[in-house]
Structures are given as structure tokens and as C-alpha cells.
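S.K.: structure of the sequence below:
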Amino acid sequence: MLKIDIKKFEDLTPKELYAILRLRSEVFVVEQNCVYQDLDDKDVLALHVIGFKKNTVVAYTRVFKPGDYFSEASIGRVVVKANERQYGYGREIMAASIKAVENLFHTTTIHLSAQCYLQKFYNSLGFEQIGEEYLEDGIPHIGMVKK
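M.R.: Purely as a prediction, here's the structure:
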């Protein structure tokens, strides 16, 4: 079970921010062999949902209120450390993120941009595909919405 914290950007400690950016880089840049600009100036708008295991960041998402990323509330940068994926932390961090959107932004409509291979995972959380498949940073994605 993860210890989950939710923080605004300005409340992140330098150590937490470093751990989050390291995890995002490990997975999205190195593991997925994708060169892209992860630091997109949106982190300052987001709430950061951080999953800790023994004081180590192993799972993470960032969530946005409606209008800050998409017109609906949104969840992005969903990531779990490679050697921790077998424990269900993806489901756990997403459940906490969905709950945060509902409780803090008072909406149940959530938009995300999913890597296509994760469609079934997001379907199991109540998200449905909208629109056609598209490439984002060279990786097939689909838009998905949970109402």
C-alpha cells in the first residue's frame, strides 16, 4: 500500500520535486526511448499526487482543474516505477487522483491522454475512448473521458 500525498507545486520540497522529475524521466524518456520536453510549464498549475513506498517516490500523477489543461478536469503524467508495477500501484495512484479531482474540483468528468496500450487499464477505471488514435511525441495515444 502506498502512502499518498497531494501537494501544490509550491508545497513540494526540492527533494520531492527531484524524485518526481527523476521518475518521469526514467519512464517517459529512458524506458520509452522518447525524447520530448517533459518540463512544460504546467507543473506549476497542477496538483501533484505522489505515491511513496518506504519514503521513495514510486508512483505519481498530476491533476488539473477544468480549463488548466483540457476544458474538463484532467489527469496526466501517470507513472509507476518499473520494478514496482506488479503491486497495483497504478490503480492505487489513479484511484487517489480521481478522488482528488472529485473532492477538490467538484466534478466527476475527467479527461486524459492515454498511451494506447493502456486503454484496457483506463477502461477498467471508467474511462472511455473519445476520438481517433493520434501520435504524441511519437507514441500512439487516445483521448479518454470519465464522466
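S.K.: make it CA atoms for all contacts and neighbour counts henceforth
M.R.: Will do.
S.K.: ranges for the strands of the chain?
M.R.: For the chain, applying DSSP state E gives strands covering 3-8, 47-53, 56-64, 73-80, 110-115, 128-136, 139-146.
S.K.: now what about whichever helix in the chain runs longest, what contacts it?
M.R.: As assigned by DSSP state H, the longest helix anywhere in the chain is helix 89-105. For helix 89-105, the surrounding residues in contact (CA atoms under 8 Å, 6 or more residues apart in numbering) are 1-2, 4, 49-51, 59-66, 73-75, 78-80, 107-108, 110.
S.K.: just the buried members of these?
M.R.: Burial by neighbour count, 16 or more other CA atoms under 10 Å: within these this picks out 2, 4, 49-51, 59-66, 73-75, 78-80, 107-108, 110.
S.K.: and the gap between T109 and V145?
M.R.: 7 Å (CA to CA, to the nearest Å).
S.K.: more neighbours, those two?
M.R.: Between T109 and V145, V145 has the larger neighbour count (other CA atoms under 10 Å), namely 20 against 17.
S.K.: for the comparison step, fold the sequence that follows:
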Amino acid sequence: MDIRIKAFKDLTLDELYALLKLREEVFILEQNILYPDLDQTDQMADHIMIFENNQLVAYARTYEKGIKYNEASIGRVVTSPSVRGQGYGIPLMKTAIHHLVSLGEQTITISSQAYAKEFYSKVGFKPSAKEPYLEDGIPHLEMKYLTED
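M.R.: Next comes the predicted model:
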């Protein structure tokens, strides 16, 4: 498992192509969500990538506080359909959390698809709102991770 953390400006063209392709494959084609994936914030994010045999199998992007939310955040969490259930999601999230905590962040907010609540709970996120809300026609929950002082 090859885990890489890079700022946008440090991504190679191959890494950028791979992460955009994976996001398109899952969020647009598989989930049939027609929205602008290129939202002008990739340049402000750090990109967490897991490669296996030189293939991108899991990805997320992280933001310091004040970019997406008042708190730090993690988004575009995705695992390739070809490796789902093979143990990449938890290391991906733990790496993203550790990265933000190492930058001094104490609270991390995510907008989770409602069906993934249990997955995010496994790495310490808790719902911060009781009711789900619709985002791109899909039920979502806001969840938060609080570091230990």
C-alpha cells in the first residue's frame, strides 16, 4: 500500500488524471450525480491517495479550517469499485485525520452520504445534526471528529 499526501501544486499529471478519473467513475457515473466535480477548491486541498500496484485505489481531499467549513474538513472520499471491501477506506480516513491533526486542526467536519454513517463512525466521527439533508439529491449527514486535548 503506497500512501501519498500532496498539495495540488505537487501532484504529477498522472496522479491528477488518476484522481479525477476515480472521482468521475464513482461520483458521476456510478452514483449518477450530475454536478461540477471541478469546484475550484482542489487547488486549496491536500490530496490523500492510496496506490496499489501503481493504480489509485482510494482517495480523499483535506482542507484546513475556513475553506469548506469553519473547521477543517475531508471530502471526495472514494474507493475504487474494484477494491471495495478490501480494507482501504479505514487507512485512507485515518491518514486524512492524522494529516489534519498534524497541522494543528482540532475539529474536522464532513458531509457524509447518509448510508456511510457507520463507516465514518468507525474512525471517530459523530453526527452533528439529527436530520439528514439533501445534497445533489442524495441524503447526507454532517458529522464531526473532535481531537482529544
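S.K.: TM value for the aligned chains?
M.R.: After superposition, the two chains reach a TM-score (TM-score structural alignment, normalised by the length of the first structure) of 0.96; 145 aligned residues with a CA RMSD of 0.7 Å.
S.K.: quick one: buried residues of the longest helix of the first structure?
M.R.: Neighbour counts over helix 89-105 of the first structure (16+ other CA under 10 Å) mark Y89, G90, R91, I93, M94, A96, S97, I98, A100, V101, E102 as buried.
S.K.: same question for stretch 105-119 of the second structure.
M.R.: Within stretch 105-119 of the second structure, the residues that qualify as buried are E105, Q106, T107, I108, T109, I110, S111, S112, Q113, A114, K117, counting by 16+ other CA under 10 Å.
S.K.: just give me the match in the second structure for Q119 of the first structure.
M.R.: Alignment note (TM-score structural alignment): Q119 of the first structure maps to K117 of the second structure.
S.K.: P66 of the first structure too?
M.R.: Residue pairing (TM-score structural alignment): P66 of the first structure is matched to K65 of the second structure.
S.K.: so that match is in contact with I74, correct?
M.R.: No - taking contacts as CA atoms under 8 Å, K65 of the second structure lies outside contact range of I74: 10.5 Å.
S.K.: chain neighbours aside, what residue packs nearest to R61 of the second structure?
M.R.: H47 (4.5 Å; CA to CA, 6 or more residues apart in numbering).
S.K.: give me the angle between the longest helix of the first structure and strand 3-8.
M.R.: 40 degrees (axes from the mean of the first three to the mean of the last three CA atoms, to 10 degrees).
S.K.: how far away is the residue nearest to R4 of the second structure when sequence neighbours are not counted from T95 of the second structure?
M.R.: Nearest non-adjacent residue to R4 of the second structure, counting by CA to CA, 6+ apart: M49, 5.1 Å away. Look at M49 of the second structure and T95 of the second structure: by CA to CA, they are 10 Å apart.
S.K.: likewise for E15 of the second structure?
M.R.: Distance, E15 of the second structure to T95 of the second structure, using CA to CA: 18 Å.
S.K.: K21 of the second structure too?
M.R.: 21 Å.
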